[in-house]
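> Next comes the sequence, and after it the predicted model I'd like to discuss.
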Amino acid sequence: MAFAPGLTFDSSAGRWPLRSSSLSHSLPPYRHLSICFPSAKAADIKADISSASVATAEFDFKAYMLEKSASVNRALDLAVPPQLHPKLMHEAMRYSLLAGGKRLRPILCIAACEIVGGVQAFAMPPACALEMVHTMSLMHDDLPCMDDDDLRRGQPSCHRAYGEPLAVLAADALLFLSYRHLADMDNYPSGVPPALVLRATAELSRCIGAEGLVAGQVMDMESTTDDLNKSVDIDRLEFIHRHKAGVLIEGSVVIGGIMGGGSDCEMKRLRRYARSFGLLFQVVDDILDVTKDLASNKTTYPKLLGMERSREFVEELLCDAKSHMEDFDPMKAAPFLQLLNYGKMLLSH
């Protein structure tokens, strides 16, 4: 299925002139352990990244993350006012939504909008919607019928604080609020084309449903077993990682690019960056949690590939993700490159 006609924001004119587009909303997934480059291409990538290193070094990553997360938190606070009724349900929604966190997904959404020429105001409504969806997924994950976790972000999980029935309903309410918040044109500056919002809504639906997050959760549940003789192969593990967590990261970047009016080529590069970025952080997480995961017989990349090959895979994903940033403005690409460096840095500590 192809996207609706593409739109590119003209910053000098303050509008999006219509332009034809044939970009498909989905790309074939990478095969595991198949990310590689011919030597000439790898040399070009290294040179391009080196030329951007000065701009990246001047970029204050910590200040950027703090400023963007503060903006997102203010918008989320306004999106779910405390005085609404039923009061206890909205209290539970705010309890989980405003409990903290890095706000990685909304920040990626805003950064992707800005890298293709948009501004933060275009991306803030979908950024908030993405964080609502992410929070909903965590509330569901914590339930006794799922992971049965008592704590989330250093405080009792929602079902422990408000009871299981209300936690389920509050999570459902956040999910539906996310769509309303994304689709409400009153949340956007004047002149934002409804066609962009429609495309963003379709992308969010794909990321959440049977093609995305829900599919990953189901596969994860089916793969959780105490039977030491029942194995999960690398294809299944990659599917789980890409869909349970990676797909919402992909959606965040793609939706931001949509709202900024990204071109076909820009959208393709953003999507591929996000796919490698999302899987990279899952593999890093597997490596960091290797002791705990082995004790629980959880299938991970280190378990299937070994620690050394898993670290090599991280480097391959890192190289691939960086390659998709090479044609963007270095300063606007800096958040994306610094996030990759952060993922790699975690392995050195």
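Nice, thanks for sending it over.
> Could you use CA atoms for every contact and neighbour count after this?
Will do.
> State the distance from Leu237 to Ser50.
Distance, Leu237 to Ser50, using Cα to Cα, to the nearest Å: 34 Å.
> more crowded one of these two?
A direct count of neighbours by other Cα atoms under 10 Å for Leu237 and Ser50 places Leu237 higher, at 20 against 12.
> any idea which helix or strand carries that one?
Using DSSP states H and E, the element containing Leu237 is helix 234-241.
> helices or strands next to that helix in the packing?
On a contact count with 3 or more Cα pairs under 8 Å, 6 or more residues apart in numbering; DSSP states H and E, helix 234-241 meets helix 213-223, helix 264-288, helix 301-305.
> in it, what counts as buried?
Going by neighbour count (16 or more other Cα atoms under 10 Å), the buried part of helix 234-241 is Ile234, Arg236, Leu237, Glu238, Phe239, Ile240, His241.
> gap between the residue lying closest to Tyr64 once chain neighbours are set aside and Leu294?
Setting aside the residues directly before and after it, Tyr64 is nearest to Pro335 in space (Cα to Cα, 6 or more residues apart in numbering), at 7.9 Å. Pro335 is 33 Å from Leu294, where distance means Cα to Cα.
> next one: Glu131
From Glu131 across to Leu294, the span is 31 Å (Cα to Cα).
> Going by how many neighbours each has, rank the two and give me the top one.
Shown here are Glu131 and Leu294; by other Cα under 10 Å, Glu131 has more neighbours (27 against 13).
> Measure how the helix or strand hosting the more buried one sits relative to helix 213-223, angle-wise.
For Glu131, the host element (DSSP H and E) is helix 120-141. If you take axes from the mean of the first three to the mean of the last three Cα atoms, to 10 degrees, helix 120-141 sits at 30 degrees to helix 213-223.
> Against which helices or strands is helix 120-141 packed?
helix 61-79, helix 87-97, helix 104-115, helix 164-183, helix 247-259.
> picking that back up, quick one: which of the buried residues of helix 234-241 is nearest Phe281?
Looking at these and their distance to Phe281, the nearest is His241, at 9.5 Å (Cα to Cα).
> which ones are touching the closest one?
Gly216, Leu279, Gln282 (Cα atoms under 8 Å, 6 or more residues apart in numbering).
> The second one reaches Arg242, doesn't it?
Read that as Leu279. Yes: applying Cα atoms under 8 Å, one finds Leu279 in contact with Arg242, separated by 6.1 Å.
> of the helices and strands packed on helix 234-241, which approaches His349 most closely?
helix 264-288 (9.6 Å).
> Need the residues that contact that closest one.
Against helix 264-288 from outside (Cα under 8 Å, 6+ apart): 6, 21-23, 112, 116, 238, 241-242, 245-247, 249-250, 253-254, 257-258, 293, 300-302, 307, 310-311, 314, 317-318, 320-322, 324-325, 340, 343-344, 346-347.
> then this one, side by side with the first:
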Amino acid sequence: MHFDTYLQTTLDHLDASRVKEAMSYSLFAGGKRVRPQLAIAAMEAYGKDPQQIYPFAAALEMIHTYSLIHDDLPAMDDDTLRRGKPTCHVAFDEATAILAGDALLSEAFYQVTLCHCDDRQKVALIKLLSLYSGANGMVLGQILDMEGERGDLTAAQLERIHENKTGRLLTIPFLAAAVLCEREADLPIWEEIGKRLGLSFQIQDDILDVTSSSAVLGKNINSDEENHKTTYVTLLGLTQAKALAAAYYEEATNLLHTLAIDPKPLLQVFEALAHRSF
């Protein structure tokens, strides 16, 4: 079964409601599915059946989608376009969008309970999902990002924001695969790989926001520039930002080769991310 086929079934158990419609609208709107791709490729790198991680990969996509729904709200970034469609609060309303995000967060933890693994591993996966998506992870990055809009940021401050806001959810696919494959000794290396991958991914986002278009990216762009927000491009300039993104990807790739895995499945995903245009 392909992962997208699995994902399409994940909300089937919910009663019909406007909230379910809003959840489906955002979760099934497309997107790159980067986090599930990384999780699946990590399982393949370990030589295991990737379907074993499908529920956790779905949980990651739900967490990511809920964060986008809330990020787009008027109280946050006030964006009107996401994945080429009106944002959730525009297509429905603000209250429904908030509830849809809340419900996707809850459903993510339900998905983890469906993983085919022992109870010890399920507890470890739930703990990872809580830590990396919560107030010491993605949510921390979000509040630091909001606070950072009040003034200029240093390179160290910007790095801390994006290690959490972007990097945490790009690290957790590797950690989950290591847990499911009983390779917990690899976790420190995966942490370093995820950190570098997340920073490079974010720098690319900053670059694309000034070099691409809303039609290509499927979202509002240039709002950072209009709001005088510090990004890697405003801090370093376009040329240096591109060089730094490439350097982080190279470091992540080099670290990948230090693990006792088949790196090819992950290298394919890394290569696609390094050359993405949206």
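Yep, that arrived. For clarity, every value in this text was computed on a predicted model and none was experimentally measured.
> What's the TM-score once they're superposed?
The TM-score (TM-score structural alignment, normalised by the length of structure 2) is 0.88; 267 aligned residues with a Cα RMSD of 2.2 Å.
> returning to that earlier point: could I get the helices and strands packed on helix 120-141 of structure 1 as CSV with mean neighbour count and distance to Arg272 of structure 1?
CSV is the format used below for these (neighbours: other Cα atoms under 10 Å; distance: least, Cα to Cα, whole Å):
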stretch, mean neighbour count, distance to Arg272 of structure 1
helix 61-79, 15, 22
helix 87-97, 20, 29
helix 104-115, 26, 13
helix 164-183, 19, 24
helix 247-259, 30, 8
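> Quick one: closest of the ones you listed to Met139 of structure 1.
Checking these against Met139 of structure 1 by Cα to Cα gives helix 164-183 as the closest, at 6.2 Å.
> other SSEs contacting that closest one?
helix 87-97, helix 120-141, helix 158-162, helix 194-208.
> hmm, 7 Å instead?
helix 87-97, helix 120-141 (3 or more Cα pairs under 7 Å, 6 or more residues apart in numbering; DSSP states H and E).
> now that helix against helix 87-97, angle please.
In terms of direction (the same axes, to 10 degrees), helix 164-183 of structure 1 departs from helix 87-97 by 70 degrees.
> before we move on, back to that, within the helices and strands, which one has the residue nearest to Tyr64 of structure 1?
Secondary structure (DSSP H and E) places Pro335 of structure 1 in helix 330-347.
> Could you list the buried residues of that helix?
So for helix 330-347 of structure 1, counting by 16+ other Cα under 10 Å, buried means 330-340, 343-344.
> Now do it: distance to the chain's middle.
14 Å (Cα atoms, centre = their mean, to the nearest Å).
> For that helix, enumerate the helices and strands it packs against.
helix 53-58, helix 264-288.
> which one of the ones you listed has the most crowded surroundings?
For these, the largest average neighbour count (mean count of other Cα atoms under 10 Å) is found in helix 264-288, namely a mean of 22.
> Identify the residue of structure 2 aligned to the residue nearest to Tyr64 of structure 1.
Aligning on TM-score structural alignment places Pro335 of structure 1 opposite Pro265 in structure 2.
> Could you find the closest non-adjacent residue to Thr80 of structure 2?
Thr87 (5.1 Å).
> and the one you found, how many neighbours?
Using other Cα under 10 Å, Thr87 of structure 2 is surrounded by 24 other residues.
> mind checking how far it is from Leu60 of structure 2?
20 Å.
> and what of Ala97 of structure 2?
19 Å.
> How about Arg33 of structure 2?
In terms of Cα to Cα, Arg33 of structure 2 sits 9 Å off from Leu60 of structure 2.
> To which residue of structure 1 is Lys242 of structure 2 aligned?
With TM-score structural alignment as the criterion, Lys242 of structure 2 matches Arg311.
> check contacts around that match.
Contacts for Arg311 of structure 1 (Cα atoms under 7 Å, 6 or more residues apart in numbering) come out as none.
> quick one: it from Val253 of structure 1, how far?
On the measure of Cα to Cα, Arg311 of structure 1 and Val253 of structure 1 end up 25 Å apart.
> swap in Glu316 of structure 1?
For Glu316 of structure 1, the distance to Val253 of structure 1 - Cα to Cα - is 20 Å.
> and the most centrally placed residue in structure 1, how far is that from Asp149 of structure 1?
Centroid check for structure 1 by Cα atoms, centre = their mean gives Ile249 as the closest residue, at 1.4 Å. Look at Ile249 of structure 1 and Asp149 of structure 1: by Cα to Cα, they are 23 Å apart.
> Next: Ile49 of structure 1.
For Ile49 of structure 1, the distance to Asp149 of structure 1 equals 41 Å [Cα to Cα].
> now swap in Asp329 of structure 1 and tell me
Taking Cα to Cα, one finds Asp329 of structure 1 at 42 Å from Asp149 of structure 1.
> Ok, Pro189 of structure 1 next?
Pro189 of structure 1 is 40 Å from Asp149 of structure 1, by Cα to Cα.
> More neighbours: which of these two?
Per other Cα under 10 Å, whichever of Pro189 of structure 1 and Asp149 has more neighbours is Asp149, with 17 against 10.
> Per the alignment, name the residue of structure 2 opposite that one.
Mapped onto structure 2 by TM-score structural alignment, Asp149 of structure 1 lines up with Asp79.
> ditto for Ile110 of structure 1
If you follow Ile110 of structure 1 across to structure 2 using TM-score structural alignment, you land on Ile40.
> excluding its backbone neighbours, what's nearest that match?
Pro50 (5.1 Å).
> so what corresponds to the one you found in structure 1?
By TM-score structural alignment, Pro50 of structure 2 lines up with Gln120 in structure 1.
> in terms of contact, does its match touch Ile110 like I think?
Yes: at 5.6 Å, Gln120 of structure 1 counts as touching Ile110 under the criterion of Cα atoms under 7 Å.
> what sits against Leu266 of structure 2?
Counted by Cα under 7 Å, 6+ apart, Leu266 of structure 2 has contacts Leu38, Ala41, Ala42, Ala45.
> Export those residues as JSON lines, with columns for distance to Asn136 of structure 2.
Output for the contacts of Leu266 of structure 2, formatted as JSON lines (distance: Cα to Cα, whole Å):
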{"residue": "Leu38", "distance to Asn136 of structure 2": "22"}
{"residue": "Ala41", "distance to Asn136 of structure 2": "26"}
{"residue": "Ala42", "distance to Asn136 of structure 2": "24"}
{"residue": "Ala45", "distance to Asn136 of structure 2": "28"}
